[in-house]
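Chemist: here's my sequence, what's the structure:
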Amino acid sequence: MKPCIALTKGRVEKQFLDYFKALDYDVEPLINKGRKLRVETEEFQFVFAKGVDVTTYVEHGIADLGIVGEDILAEFKPDVYSLLPLPFGHCRMAVAVEKGKEWPNRKRRIASKYTNITKEYFRQKGESVDIFKLEGSVELAPILGLADGIVDIVETGTTLKENGLVVKEEFHQYSARLIANRSSLKIKRDVLAPVIEKFQKGETVS
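Modeler: The predicted structure follows:
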C-alpha cells in the first residue's frame, strides 16, 4: 500500500512541491489537482488539509507522514513523531504593537491564535498578561483597542506594516517539519524508511 502524506494547504504546500520536485518525485498530479483534497501519484497518496488538521490525521493513523509548520507542533503538541526540519516554511514568532504607541505599564493584553505559545513565552519572562484567542486577522486587535499587542507568525512583515504594526520582540524561529504516525513507523518501516532517508538527504535543497 502506498504511503499517505498529509500536506498543509497554502504557502507550505507550494514550497513543498518545489522541494518534492527537487527530490525527483513526480509532482504533476499535485500541481494540477484543482480543488481535490485527496490525490494519488505513482508512489504516494496525498491528503490536503489545514495545518492543525494535518497533525490530527497523522496522529490517528489516517496519514503515515505529514508536512506541517513547527509552530503548529509547538502550539498543539500532537502525539506524533517529529522526524526532521525541512528547508522551507521559514518564519518567526513575534510580539507586534502599533507603531509609535507606548507599551503600557499595566497588565498587558495580548491577542493571538497561538495562546499556548504566548502564555509560555510571557511566563518565561515572568510577566502576567491577559490573552485573547483570535482565529484570524489578529492585526485588528490593537487597532480596535482589544489588545495592546499581538503574538503571531511573521514571514515578510508586510501584513504588519500595512496595518500600522511593528515587531517589538522576536522569540522563536520555525520551519516546516516532517512528522510521522508512531505506529506507521513500526508497521510500515520498510516502506517509509527509504522515503524518510530521501527527505533527510534533501534537507539542504532550496
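Chemist: from now on I want contacts and neighbour counts done on CA atoms only, so please keep to that.
Modeler: Noted.
Chemist: just give me the longest strand of this structure.
Modeler: strand 165-174 (DSSP state E).
Chemist: starting at the chain centroid, how far to that one?
Modeler: 16 Å (CA atoms, centre = their mean, to the nearest Å).
Chemist: any residues touching the next helix-or-strand element following it, and which ones?
Modeler: Using DSSP states H and E, the helix or strand that follows strand 165-174 towards the C-terminus is strand 176-180. Taking contacts as CA atoms under 8 Å, 6 or more residues apart in numbering, the residues outside strand 176-180 that touch it are 12, 58-59, 64-70, 80-90.
Chemist: distance between the next helix or strand after strand 176-180 and the chain's centre?
Modeler: As assigned by DSSP H and E, the chain's next helix or strand after strand 176-180 is helix 182-187. Counting by CA atoms, centre = their mean, helix 182-187 is centred 23 Å from the centre of its parent chain.
Chemist: in helix 182-187, what counts as buried?
Modeler: Neighbour counts over helix 182-187 (16 or more other CA atoms under 10 Å) mark R182, S184, L185 as buried.
Chemist: I have a second one here; can you model it like the first so I can compare?
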Amino acid sequence: MEQVTFALAKGRLAKKAMELLKELGITCKEMEGESRKLLFTSDDGKYRFFLSKASDVPTYVDYGVADIGIVGKDTILEENRSVYEVLDLEFGKCKMAVAGKPEMKELLESGKFIRVATKYPAIAKSYFEKFHRPVEIIKLNGSVELGPIVGLSDVIVDIVESGKTLEENGLVVLADIEPLSARCIVNTASMKVKHDAIRNLLNNIEDLRRRENA
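Modeler: Prediction:
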C-alpha cells in the first residue's frame, strides 16, 4: 500500500488540518496528547504526518519528502517553491498588507523612495516591483510594528488579522496586498505517481467544504 505523506505547519494550522481530516474519517491517535515523536502514521496506515516550521513545509513538498503540505498562503508566496497549490482550505483567514502611521499614506501613494520593514521580503519586493517603486526592504524577524515606531522604516508589510496590534501602536492599514488562508499544496511528481489517492482525498475535502458552506 502506497502511503500519502503530509507536511503540516506546526500550531493552529496543523490542529485545524487534523480536525478537517478527522471529519473525513482519517484519524491518528499517535498525534493526540503529548508526544516527542516527529513522524506519525494514521490509524488505518494509509497516511503519514509530520509537523514542521511553516516556512519549511513548501521545501519538504518541493523535494517530494511530503506529497501534500498544509500551510498559509503567505508562506507559499514567500518561499516560492515549485509545487501545485490545489485547494483553499478557508481557515486561518487574514491578509497581507502595507501598514504604517496614517500620515504615510501620502508617501505610499507618491511613488517616491520608501523604506519597508517586513518578515516577508520576497512578498514585499514583488508587491513594490509591480509599481516600479524605488524601495529599501529591511528584513526583521521580530515585531515589525516597531519599524515605523522607532524610525527604522516608513511602513511595514505584514500579516493583518484583527488589526488590533496595529491600532494599539498607532498604525493603520495603508494598502491591501493579498488575502491569506490555509492552502493545500502538492508535490508535482506525487500528483502523477499517486494521482488517484491524492485526487480522491482532495475531492473529499472539497465536498466536505461545500456541505459546510451550504
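Chemist: need the helices for structure 2, in chain order.
Modeler: 12-23, 57-62, 73-79, 105-110, 121-130, 146-150, 164-168, 188-193, 195-213 (DSSP state H).
Chemist: among these, which is the most enclosed?
Modeler: With neighbours taken as mean count of other CA atoms under 10 Å, these reach their highest mean count in helix 57-62, at a mean of 25.
Chemist: neighbours of the equivalent of A54 of structure 2 over in structure 1, just the number please.
Modeler: Matched to structure 1 by TM-score structural alignment, A54 of structure 2 sits across from G51. Residues near G51 of structure 1, counting by other CA atoms under 10 Å, number 22.
Chemist: same question for the one 10 residues further on.
Modeler: Other residues within reach of G61 of structure 1 by the criterion other CA under 10 Å amount to 17.
Chemist: give the contact list for the closest residue to it other than its chain neighbours.
Modeler: Distances taken as CA to CA, 6 or more residues apart in numbering place N181 nearest to G61 of structure 1, at 5.9 Å, with adjacent residues excluded. Contacts were defined as CA under 8 Å, 6+ apart; by that measure N181 of structure 1 touches V58, E59, H60, G61, A63, D64, L65, V80, Y81.
Chemist: circling back to that earlier point, just the buried members of the contacts of strand 176-180 of structure 1?
Modeler: Neighbour-count burial (16+ other CA under 10 Å) applied to the contacts of strand 176-180 of structure 1 gives 12, 58-59, 64-70, 80-82, 85-90.
Chemist: R38 of structure 1: which of the buried residues of helix 182-187 of structure 1 is nearest?
Modeler: Nearest to R38 of structure 1 among the buried residues of helix 182-187 of structure 1 is S184, at 19.4 Å by CA to CA.
Chemist: what does that closest one correspond to in structure 2?
Modeler: Under TM-score structural alignment, S184 of structure 1 pairs with S190 in structure 2.
Chemist: and what of L140 of structure 1?
Modeler: Using TM-score structural alignment, L140 of structure 1 lines up with L146 in structure 2.
Chemist: what sits against that match?
Modeler: Counted by CA under 8 Å, 6+ apart, L146 of structure 2 has contacts L152.
Chemist: distance of it from R12 of structure 2?
Modeler: 25 Å (CA to CA, to the nearest Å).
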